[in-house]
Each structure stands twice: as structure tokens, then as C-alpha cells.
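A.B. asks: Any chance you could fold what I've pasted below:
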Amino acid sequence: MKQVLQNISNGETILADIPRPLSKKGNVLVRTTSSLVSVGTERMLVDFGKAGWIEKARSQPDKVKMVLDKVRTDGLAPTVEAIRSKLEQPLPLGYCNVGLVEEGSDTGFSKGQRVVSNGNHAEIVRVPKNLVAKIPDDVDDESASFVVIGAIALQGIRLIKPTLGECVVVTGLGLIGLMAVQLLKANGCRVMGIDFDSKKCELASKFGAETVDLSKGEDALAKAKNFSRNKGVDAVLITASAKDNSIVHQAAEMSRKRGRIVLVGVVGLELSRADFYEKELSFQVSCSYGPGRYDKNFEENGNDYPLPFVRWTETRNFEAILDLMSSGILDVKALITHRFVFNDAVNAYAVLNDKSALGILLQYADDDSNNKMSQTITLTNNAQQTGDASCIFLGAGNYSSRVLMPAFKSAGATLHTVVTSSGINSYHHGLKNQFKLASTDFAESLLTEADTVVIGTQHNLHAEQCLTAIKANKHVFVEKPLALSIEEVETIEEAIKTSKIGTKLMVGFNRRFSPHIQKIKSLLSVKPMPKTFIFTMNAGAIPKEHWTQDRELGGGRIIGEACHYIDLMRHLTDSPIKKFSAIRMGDSDSVDICEDKAIISLVFEDGSIGSIHYFANGGKSFPKERIEIFCDEGVLQLDNFKKLSGFNWDGFSSFKTRSQNKGQSECISAFVDTVKNSKEAPIPLEEIFEVAKVSIEIADSLR
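C.D. replies: The predicted model follows:
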């Protein structure tokens, strides 16, 4: 299928052929018939992409701080690589979509229904059910394409809480502003619109508003004073975009005492206390389409807010706009200035620089071609089509795309198929790394000649995907963790035992392959006595709401991250784990706290003991990882996998690498060599399963 994508690094807009998105529970698959280009938002994105690095940094100072923090912890080179990778990631454009339901029977929508959603500009879109609304029969597709924009205007008006007869100013007469004028008139308000564009002012006048045409030098404050009968306006809705603070200052000056100002657009927010203090003005920023926006539980998980307590969610705002269109109160036909067939979408973006542009519609061909519905596309014929270690990649997130793919390629593996849920990542990273195919269909990829599956998806998918790959007679590399439950681990154990090809199973415990750890292993090999370990992982804080902290999705950070150290300690002792204990900070039923601040104690059968300090509440200036080993009156200390030091260690003082080396490349090279040459797996299976089970048991004990 085709989709409009933008390169944030250079601002280039393309119409790309990508795989159709995968069907997903709680989501609706829609075949697009019409979509609307949001002139304001999408122009802003295109302009940001075309800006240089300095301009990008100036526009996002909060991101600059994050970059500087990353430089301090990870170094300059990894930070630059992370930024470059982020900017290269294509951005799907558009959020005003109309089409016909293809799939989504579990969502309450049926095949063939006309719906509106915040889907992108693409022939097929996948949208969570709470962001989809059915279109009344008497509302045509072109009009329905304006629903999401209308919902943005409506939410701003709801925050103003207008009453009959009030006088309200709309500053900025773009699509949102012109729709807001009509909605305010429907509320029985007197409306005044302000803009620099005479044609937009004329449209606002046709919709019943008084106007201030700034291009003609008209005085907005003087007109507002007259408009409000010298009382000051009741409310100001700001739908304009500007970098300075003048628009908010102007809104405050024209407002009456205790007036309301609501910001929908993007303006400078260095507010003057005097402006607001003397009049006791209220100021509020409106969030997109309404309640539920950016709430994962509402949007992604499909949990609606109860209507008696939250009357107007973003979904219900969509429905309200559709009802107003159906009744004829809201007219958007006059807002349409351009129409383009979808195959000409790139040229539509050239129109964004035309100041007369308002409603730019993309019209999609009415067909159901195989190409549009295909979940697998060919990217290149450059990749080898056969050979050992021919890989199917599941998932193309940050770690998979920036670390795993290049490492497998460098190790001599063939990159055959990359599979992702949405299709955009498989397209982008497939092209970048010269995969043969990009797909959203895992089952179909298993039918190819590829002999190896690399799993880098969300943690809750690992076990099922691993089992599926084993049953399909593929070798498997699973980025940790292997599974989220003991039952899943045991099922994988059984599947491996009955594998017809002797499946090579590997988990991405790369730290044991680091040259630093290899050095430690050799230094310990001549000291057979029990050892004492202190491993500290200064992991850094992530929000409790992050998916990795979710027990069902990510398993928590002990299973997902601390498992590295459990495996590493098991590797260095070369002895099974005999028992463990663990305690977390705030270890009380009355304390709502994550498990990512914990101390884990391990006892090994050879008598060694170890303590893993997994802390998310430390400072970034302290090493992110520190390993200390006490043995035979000597100490080994490793900081951040860059410098290994020996204290009172006969014949050894230090070992350094020029940059941090956690063994990712060495780990993957060992696995690829195993597959190509039918060697024993780099990590013994009994250790993989032992560490997986212990990690799960430790995490469970902390809950």
C-alpha cells in the first residue's frame, strides 16, 4: 500500500510503498477514501524537517537537555548515532482520515461501514476503536474529513464554556479558527475573528462573525472594545501560531475582568503577571480532540470513560461534530481550496506554502488491489536469497534497528525479512539495512527460505514468537527476556527438546561476551575458591506508566533488565544458583512503587555469593554499571564496560577499551557462527532456562 511519510532530518515528503498494517485486537482496519491535510500542523512538521540542526535545537530546548544528559552518560558518539537514527525515522503524516472498515469485528464496527478517524494519509490505516466514529449517511466523505479538525476547535470551545449572548474573539482564522466561528455561532455567541488574511476574514464574515483584517492595518483592540460595548470580551480562543507572546498579551488586554482565554494554537507563553493579575483572567491550554487524548488506557487499551462523569471524550467530540454536519449547522464545503488524487500527494504538500490554502483534500482510488492489501513487499534484490543464518527480524525498535541489525550484518548473516506491526519500521529499516523483504505478516515470513528468527519485539510477545519459530524449524535469537512466566519457559524447554532440526536457541545476554568480562573470566579461572560479587546497575528512572514497567507487557525491569546481571553472575561463577532473596525500596503493600529499586542476593552451589543493586533513583554522573569482585585478597572493578581495574591482583592492574563495549557484536557473532557451522550454542540451554526462571521468581517475590 502507499503512505505519505516525511523525513524529519531533511523535510523530504515521499509517497512510499509499505506493507499493509497488521490487524490488531481492539483496533479498526480502514481502507481510506479521503483524508485532509492539516495545513497548520503539517506545515509545521515539514518546516521543522527542513530546518538545520541549530534551528531544530532552538525549537526544542527540552530535547537539547536530554541530549546533553545522554552525552554525559553514554558518550558523544553513541549520542550522535541515536540522534541521527531518530531523525532518519520516517514520520507518518496526517490525522484526518475517512474510509471503509475492512476489519475490526471485536470493536463494534462492521466491514463496509463508513468511519472517520485520526488515521494517517495511507491507503490502509489501523486505528484504536476509541479514535473511530461512524459517519451518518447524510454526511459525505469530503465533509467528514474535517471532523478531527472540528473536534480540536470544539474542545477549545468546551473549555471556554460559552453561554448565549456572550462575545467571543477567535484569533487566527485557519481551518480550526473558521470552524470555531461556526461552532460559537451555534452556541448563540457573538463572534469576532482576527487574522492577517483578507480571504479568511471574508469567510468568517460569511459565517456570521465580525472581523479584524490585520493586513489592512485595522486595530484589533479598538474593534474589540467596540465589539464588546466597552465591557471587554467574555472570552478569547487563540487558534493562531506565533513565536512571540504578543497574541496572549493582546487577548488579555481585550478581555473583561474574569474573562477566559483558551489556547488551541502554538504561541509564546512568557505570560505577564500584570495582564492576568489585575483582571483575574483565567488561561487554559486545550489538549487536542478532548479528554482521552494521549491516555494510553483510553486510546490504546480501549477503556472508555463513563459518560455520566466524562460527558465529552475525544470520541464523543468526533460524534458531536458529525451531528452538527448532519444537521447543516457546520458547513465545511467553503473551506475546501484544493483537491489532489492520492498518487499526487507529494505535490499537495507544495501547496502548504500557498497562503490561500485551507482545506487540502486527498482523494483515494476506489479499488481493492492486491498491492494495496499486501502485507509483504520486496525491498531489494541485493540481499542474498539463500544461505545459513538467513534472518527474519521481528521488531525494528531502537535496539533492534541500531544494534542488532548492523551486528548481524557484520557477522555475515543474511538479512532476509523484517517484520513489524505497522509496516513503517519494516519499510524504513528494511531499506536502510538492505533486507530482501518488509512485512507485517510473521506467519508468511516463516514460509520463506530464511533459517533464523531474531526476536526484538515487546517482551510479552517473546515466548509465543519463540515457540512459533521453533515449531517452524527455525533457529532463534531472542533479545532478553526469554519469557514472562515460568510456564512459558517450560513450554519453550519442551519445544526445544522435540525440535526436528536441533534448534539453536540464544538469548541476548551480551555482557558475558564483552572483552572485559572475558578478561575477568580468565583472571578468575585460576582461583577456584568461592567469590563475592557486588553488581550495581544505576539504571535511571523511567515512568511507572512505561510499557516495560507493566507486568503484562514488559514484565518489569527485573525480568527485562536485571536479568543481564543474574546471567552474568551465573556465568562468572560457572555454578548453578542455589537460592536467592530480594527486597525493594518501599517494600510495603501500602507503598505504590515500582520494583526498579531493589537489592537481589544470590547464593551459588560453589559457595559464592553475590548482590545485585538495581537502582532507578541514582544520579547520571555516577557510572551506569559497576561490577566489583572480591576474591583471594584481591579485587576487580569494572566501570561502564570501559575500564577494568585490579587491586592487589597479582599480575594484573588494568584493562581498557577506547569506548564502552558490552559485547553486543561478539554475542551475535558467536550465535551466527553457531548457526552457520552447527556448533554448540554459545550459552548452554540449561543456563538460559535457569536464569529465565530465577529472574521471573525474583520479580514475583518483589510484588
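
A.B. asks: rest of the way, CA atoms for contacts and neighbours
C.D. replies: Fine.

A.B. asks: Val236 against Gly172, yeah?
C.D. replies: No - at 10.8 Å, Val236 does not count as touching Gly172 under the criterion of CA atoms under 8 Å.

A.B. asks: neighbour-wise, which of the two wins?
C.D. replies: Higher neighbour count among Val236 and Gly172: Val236, with 28 against 24, using other CA atoms under 10 Å.

A.B. asks: Could you also give me the structure for this second sequence? I'd like to compare it with the first:
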Amino acid sequence: MKRIVAHNKKVEIIEDQMPTLDGKPSYVLIKTMYSAISPGTELSLLAASENKQFHLGYSAMGEVVECGSDITDVKKGDLVACYGAPYVHHDEYLLVPKTLYAKVPDSVDPKEAALCGLGAIAIHALRIANLQFGETAVIVGLGVLGQLIAKIANAAAYNVIAYDLSKSRVDMLKEEKITSFSSVEDMEEAIHLETNGQGADAVLLCTGGKRSPLTHECLKWIRTKGKAVIVGDIEPDFPRDLMFAKEAELRISRAGGPGRYDKVYEKEAIDYPYEYVRWTEGRNVYEYIRLLKEKRVDVRPFIKDIVDFEEAPLEFEKLFEKESATLTKLIRYQ
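C.D. replies: From the prediction side, this is the model:
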């Protein structure tokens, strides 16, 4: 089979061995239909690939072609959404444990389902923010992840205020009547007015760039005992005096939820007890699919740019060289 890798700061298509279900009763073999490029994560890997080879991708969907003996919730021919490296990459075939996929209903567009990894990450970020009904969430950084968080928060009836330097990204949310700004001053005024001067309950930082002045600024936007949630690739450089004055909480949102990077949950496909860990990364994937099924969120603006598998290296190059400002691209498999 073919797979996409980063090697020496170039993206290549290589031939690799076809995965098999041998000795893996709790896995399914999937023929990939679509996978989603996550520019932030994957371009970072590309930049770090000097004298190294990294497999790219972590969010996809496809058709089940074979099931392990312990699989009971899907069958051959079903469509599933799946998330999480090293099981999900930009590969023609994927071998995925039962804890990392969700069945895709007939009513859900397969292209939308391919964003399931990003959807799970967005959902987990909001869970980490631990907001209650009616509270105010400020979303800073409107790449595809920030956009998804804003849309899902809006669907949950939180009071959403969003910000990005890019007016075009801001306008994408304005089309859904989500309060959003490309000016910090305008955003600050909205926070003041909509919270009666108290401040937002949480700020979710979805930007990149490691060290960012936003880690200082966001503490001015939250209420006393409010929360700053790091979602993007930012160093947690928060001044003690501002945190002390607000008794602010700093929270880190890691990937798609509990289970990520746990070999027992992922590799061995042993789920956490439902009554003790309500929302795992796999259950967050299911929740994203439910939101699509019930038309709670509209992700169609993110799936307009579709490239064939063989053309993907060129598209990565455009993203890496900043010749493309797209939020994400879908890779289509034959």
C-alpha cells in the first residue's frame, strides 16, 4: 500500500507493507476514503523531519474491509471515522483499534466525518474548560480547530466571543452569527459589555507560535477565578502577578481526550469504564459524529478543498511555503 510521509523537509509517497489483523481481534482494517490535513501539527512535523521520517495524518474515515473476531459494533462494508496516530495516518489502509473509531451513519457526509480527529480535539478542549450553561467562552485563534471549538460551543449555547487577526477567518463565523472580531479592542469591548464588566469565564488559546503575548493578555479578559485553556502550541508563560490577582486557573487540553497516548486504551483496545471515565477520546469521536448527524454544527466550509492522494505532496509544499492560506484540506483516496 501507499502512505504519505515527511522526510528531509519534503513530503513523499512511499510503498509500505499492508497491515493485517493477525493477532489483533479488537481491530478493524479500513480502506481509507478521505483523510484530513491538520496544518498546525503536520507542518511542525515536516519542519522537524531533517534526516528523519515521520508518518503524517491522524484523522480519517473509510470503509471497513475486515473485522477482528472481537468486533461486534461494525461489519464489513460499514463506514467508520477514526482518529489517532500511529493507527491513523494518510495511508491507503488503516488498522484501527475499536476504541478509536465510530460508525458513520448514512445521513452523514463522509467528507465531514473525516474531520473527526479535529472534532474530538475541539470537544475535549471545551470539556477541559468545564463551562456551564450560559457562561462566556472567548476563542482566540480561528484556524480549523478554533473554528470548530467556536461552532461547538455555540451549539452548546455558551456565550461565544471569537478573535483572530484574519478578517476572512472572522467572517466565516459571522456568517453563523457567532460574535467574532479581528480587532482586540473590539473584542475587549464585547467581553466587557456581555459580561457586565465581570470578564469571560474561560479563554481558549488556539493559536501557535510557542511564546505569545496572548498568554499575558488573556488574563485581563477573564473574570476572577476564570480559566485560561491552552489548546494550541503555546508555552504556558503566564505572569504570576496577574494570575494571583485573578486566582486564575491554567488548564492544558491534550489531544482528543482520556486514552490518548495510553497503550492499554489504544494499542490493547481496552476501554475505560463508562461510569468512571465518561468521555474518552473514542467517545468524543462518537459525539462529533452525533453533532454532524443532528446538523448541530456546519463543517462544510472546511471541506471545500479536496485533493487526490497522488497530488497531496504538492499541496503540503504549498502549505509549508505559505502559498496557501486554507484552514485544512481533505485527501481523497481512489
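
A.B. asks: TM-score for these two?
C.D. replies: Once superposed, the chains reach a TM-score of 0.92 (TM-score structural alignment, normalised by the length of structure 2), with 324 aligned residues with a CA RMSD of 1.6 Å.

A.B. asks: Count the neighbours of Asn187 of structure 1 for me.
C.D. replies: 16.

A.B. asks: Could you identify the residue of structure 2 that aligns with it?
C.D. replies: Structural alignment (TM-score structural alignment) places Asn187 of structure 1 against Ala156 in structure 2.

A.B. asks: Would you map the strands across the stretch 251-400 of structure 1?
C.D. replies: Assigned by DSSP state E, counting those that start in this stretch, the strands in the stretch 251-400 of structure 1 fall at 255-263, 282-285, 336-341, 359-363, 376-378, 390-394.

A.B. asks: Identify the residue nearest Arg339 of structure 1 in space, chain neighbours excluded?
C.D. replies: Leu361 (4.8 Å; CA to CA, 6 or more residues apart in numbering).

A.B. asks: isn't Lys246 of structure 2 right up against Lys227?
C.D. replies: No - with contact defined as CA under 8 Å, Lys246 of structure 2 does not count as touching Lys227 (9.6 Å).

A.B. asks: out of these two, which sits in the more crowded spot?
C.D. replies: Counted by other CA under 10 Å, Lys246 of structure 2 and Lys227 do not tie: Lys227 has more neighbours, with 28 against 17.

A.B. asks: Aligned to that one, what sits in structure 1?
C.D. replies: With TM-score structural alignment as the criterion, Lys227 of structure 2 pairs with Arg260.

A.B. asks: List the contacts of its match.
C.D. replies: 160, 234-236, 281-283 (CA atoms under 8 Å, 6 or more residues apart in numbering).

A.B. asks: check contacts around the residue nearest the centre of structure 2.
C.D. replies: By CA atoms, centre = their mean, structure 2 has its centre lying nearest to Leu118, at 2.1 Å. Counting by CA under 8 Å, 6+ apart, Leu118 of structure 2 makes contact with 38, 59, 144-145, 148, 256.

A.B. asks: Which residue in structure 1 occupies the aligned position of it?
C.D. replies: So, by TM-score structural alignment, Leu118 of structure 2 is matched to Ile149.

A.B. asks: Which helix or which strand is home to its match?
C.D. replies: Following DSSP states H and E, one finds Ile149 of structure 1 within helix 147-160.

A.B. asks: The helix or strand following that helix packs against which elements?
C.D. replies: Once helix 147-160 of structure 1 ends, the next helix or strand along the chain (criterion: DSSP H and E) is strand 167-171. Judged by 3 or more CA pairs under 8 Å, 6 or more residues apart in numbering; DSSP states H and E, the packing partners of strand 167-171 of structure 1 are helix 175-186, strand 190-195, strand 233-238.

A.B. asks: sorry, back to before: highest mean neighbour count out of the strands of the stretch 251-400 of structure 1?
C.D. replies: For those, average neighbour numbers computed from mean count of other CA atoms under 10 Å are highest in strand 390-394, which has a mean of 29.

A.B. asks: what's the matching range in structure 2 for that one?
C.D. replies: Going by TM-score structural alignment, strand 390-394 of structure 1 sits over no part of structure 2.

A.B. asks: in stretch 157-170 of structure 2, what's buried?
C.D. replies: Burial within stretch 157-170 of structure 2, assessed by neighbour count using 16 or more other CA atoms under 10 Å, is assigned to 158-164, 169-170.
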